[in-house]
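S.K.: Next one to model:
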Amino acid sequence: MTDRRRVILESAARLIARRGVRGLRVTELAAEAGVSTALVYYYFKDRSGILRSALAFIGDRADRYTAAATDPAGAAGPAGPRALLERMLLLEFQELPEVRENSTAWGELRAHSVFDPGLRAELAAAGAAWTAEVADLLRAACPGAPGAAATAAAERLTALLEGLSVRWLSGLLPAHHARDLLRAAIEVEAGRLAPERVPVLG
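M.R.: Modelled structure (predicted):
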């Protein structure tokens, strides 16, 4: 990705987070990025292209700031799949401008997709990839769990995370409480997926 394209996408994410999708104007985007409107159109063709690219950029940025969590030899040290899953999901509640901006922009794009079928398809694909990643970690943490059950658990966890994120971002829920609620939900879902223990008969 060229530096100018990245700057435009960073600016788009910032404007979407601040003003919503409907508030995104190409002239304002160009001014925010310090480029001409012609250059914005050169890279993205039209407003729909900007939105689709911004969605992909937000997803890639989230992958970067959660990558250390899913690296078994990452900064936090080796860990099993359950711990990796918890780390990855809890990193969505970091008190960092980039994370807050990402979460806010994702929510704005999700809300706008109700009225934009093209964006809805892109968002569904991004959501499905995220759910699949969570389901893979759940299956690794709970060997023998049926695939459909792990996918359903992943859907519940990602939906809960999105709801908690909205409450956190709007100041209705402190980050530490959101993390506690998510940890408890992971515990419940992993418990449901774990095979029943057979009692030892003496």
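S.K.: use CA for all of it now, contacts and neighbours both
M.R.: Noted.
S.K.: Compute the distance from the centre of the helix or strand encompassing Arg18 to the centre of its chain.
M.R.: In this assignment (DSSP states H and E), Arg18 forms part of helix 3-19. Distance, stretch centre to chain centre, for helix 3-19: 17 Å (Cα atoms, centre = their mean, to the nearest Å).
S.K.: between the next helix or strand after it and helix 3-19, how many degrees?
M.R.: Using DSSP H and E, the helix or strand that follows helix 3-19 towards the C-terminus is helix 26-33. For helix 26-33 against helix 3-19, the angle between stretch directions is 110 degrees (axes from the mean of the first three to the mean of the last three Cα atoms, to 10 degrees).
S.K.: From the rest of the structure, what touches helix 26-33?
M.R.: Contact partners of helix 26-33, identified using Cα atoms under 8 Å, 6 or more residues apart in numbering, comprise 7-8, 11-12, 15, 36-37, 40, 47.
S.K.: Could you also give me the structure for this next sequence, so I can compare it with the first?
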Amino acid sequence: MADRPTQILEAAARLIARRGVRGLRVEEVAAEAGVSTALIYYHFKDRGGLLRRTMEFINQRAVRYTDAALARSGDDPRTQLTDLLMLELQDTAQVRENSAAWGELQASAVFDPDLREQLAISTRAWVDDLAHLIRQARSTGPAAGEAASEAAAERLTALVEGLSGRWLSGTTSLGRAHELLRDAIALELGPRQPTTGRPAP
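M.R.: Below is the predicted model of the structure:
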């Protein structure tokens, strides 16, 4: 069983995914988590603290499910990059909830400087991780400097966020989202280089 702070964060993520951030009350989170409001204030200080920690929790949960799958991707950075991005578009309850809650928190960050700061930190870490893989994947192909790899990572993360919103809202199928993402990865990385000494056909 999860500890109380984790239980509260899981409840907050569920409610945000279902109903958004605006109008979310600490009392509702307490009822969803089966705890007192006093306990939420004890662990998170106020509503803003709860929202910031919920954003961190959603991000850490995404890292856990992507890291577990990356361990199965082998050593090829191109495969790792593709898997890492595709895992953000899975038809599972946890990924749906994570993606919906992230989108709601992202929209609320437009009006909340505290959320905006946490969002920037999380997004920067995601971009940095992808830029590292992009530099590795491009090391056998066309050379790309740090700035070019970071720009590619920014484009790909923005695409994933946009495709996630379209998929969750039903305006794009999951299959189409995967197809568009694979095409974008291929455009960013260029053609796969042959592993043998022979030229590609």
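S.K.: Please report the TM-score between the two superposed chains.
M.R.: TM-score for the superposed chains, counting by TM-score structural alignment, normalised by the length of structure 2: 0.90, backed by 189 aligned residues with a Cα RMSD of 1.5 Å.
S.K.: neighbour-wise, which of the contacts of helix 26-33 of structure 1 leads?
M.R.: Ala12 (29 neighbours; other Cα atoms under 10 Å).
S.K.: For that residue, list the residues it contacts.
M.R.: Counting by Cα under 8 Å, 6+ apart, Ala12 of structure 1 touches 24, 29, 50, 54.
S.K.: now do Ala38 of structure 1
M.R.: Ala38 of structure 1 neighbours (Cα under 8 Å, 6+ apart): none.
S.K.: what's the angle from the helix or strand hosting it to helix 3-19?
M.R.: Using DSSP H and E, Ala38 of structure 1 falls within helix 37-44. Counting by the same axes, to 10 degrees, helix 37-44 of structure 1 lies at 100 degrees to helix 3-19.
S.K.: Relative to Ile8 of structure 2, how far out is the aligned residue in structure 2 for Ala30 of structure 1?
M.R.: In structure 2, the residue matched to Ala30 of structure 1 (TM-score structural alignment) is Ala30. Ala30 of structure 2 is 7 Å from Ile8 of structure 2, where distance means Cα to Cα, to the nearest Å.
S.K.: so what sits against both of those two?
M.R.: Common neighbours of Ala30 of structure 2 and Ile8 (Cα under 8 Å, 6+ apart) are Ile40.
S.K.: For structure 2, just list every one of the helices.
M.R.: 4-19, 26-33, 37-44, 47-70, 77-86, 93-109, 113-138, 146-169, 174-189 (DSSP state H).
S.K.: Looking at those, spot the one closest to Pro199 of structure 2.
M.R.: Set against Pro199 of structure 2 and scored by Cα to Cα, the helices of structure 2 come closest in helix 113-138, at 17.1 Å.
S.K.: so where in structure 1 does the closest one end up aligned?
M.R.: Taking TM-score structural alignment, helix 113-138 of structure 2 hits residues 117-142 over in structure 1.
S.K.: For that stretch, buried residues please.
M.R.: Residues 119-120, 122-123, 127, 130-132, 134-142 are the ones in stretch 117-142 of structure 1 that count as buried (16 or more other Cα atoms under 10 Å).
S.K.: circling back to that earlier point, the helices of structure 2 into a markdown table, with extra columns for distance to Pro199 of structure 2?
M.R.: Below are these laid out as a markdown table (distance: least, Cα to Cα, whole Å):
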| stretch | distance to Pro199 of structure 2 |
| --- | --- |
| helix 4-19 | 49 |
| helix 26-33 | 59 |
| helix 37-44 | 59 |
| helix 47-70 | 29 |
| helix 77-86 | 19 |
| helix 93-109 | 40 |
| helix 113-138 | 17 |
| helix 146-169 | 25 |
| helix 174-189 | 18 |
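S.K.: Next, count neighbours for Ala33 of structure 2.
M.R.: Neighbourhood size, Ala33 of structure 2 [other Cα under 10 Å]: 21.
S.K.: Okay, Ala120 of structure 2 and Glu161 of structure 2: tell me how far apart.
M.R.: Counting by Cα to Cα, the gap from Ala120 of structure 2 to Glu161 of structure 2 is 14 Å.
S.K.: Repeat that for Ala11 of structure 2.
M.R.: For Ala11 of structure 2, the distance to Glu161 of structure 2 - Cα to Cα - is 23 Å.
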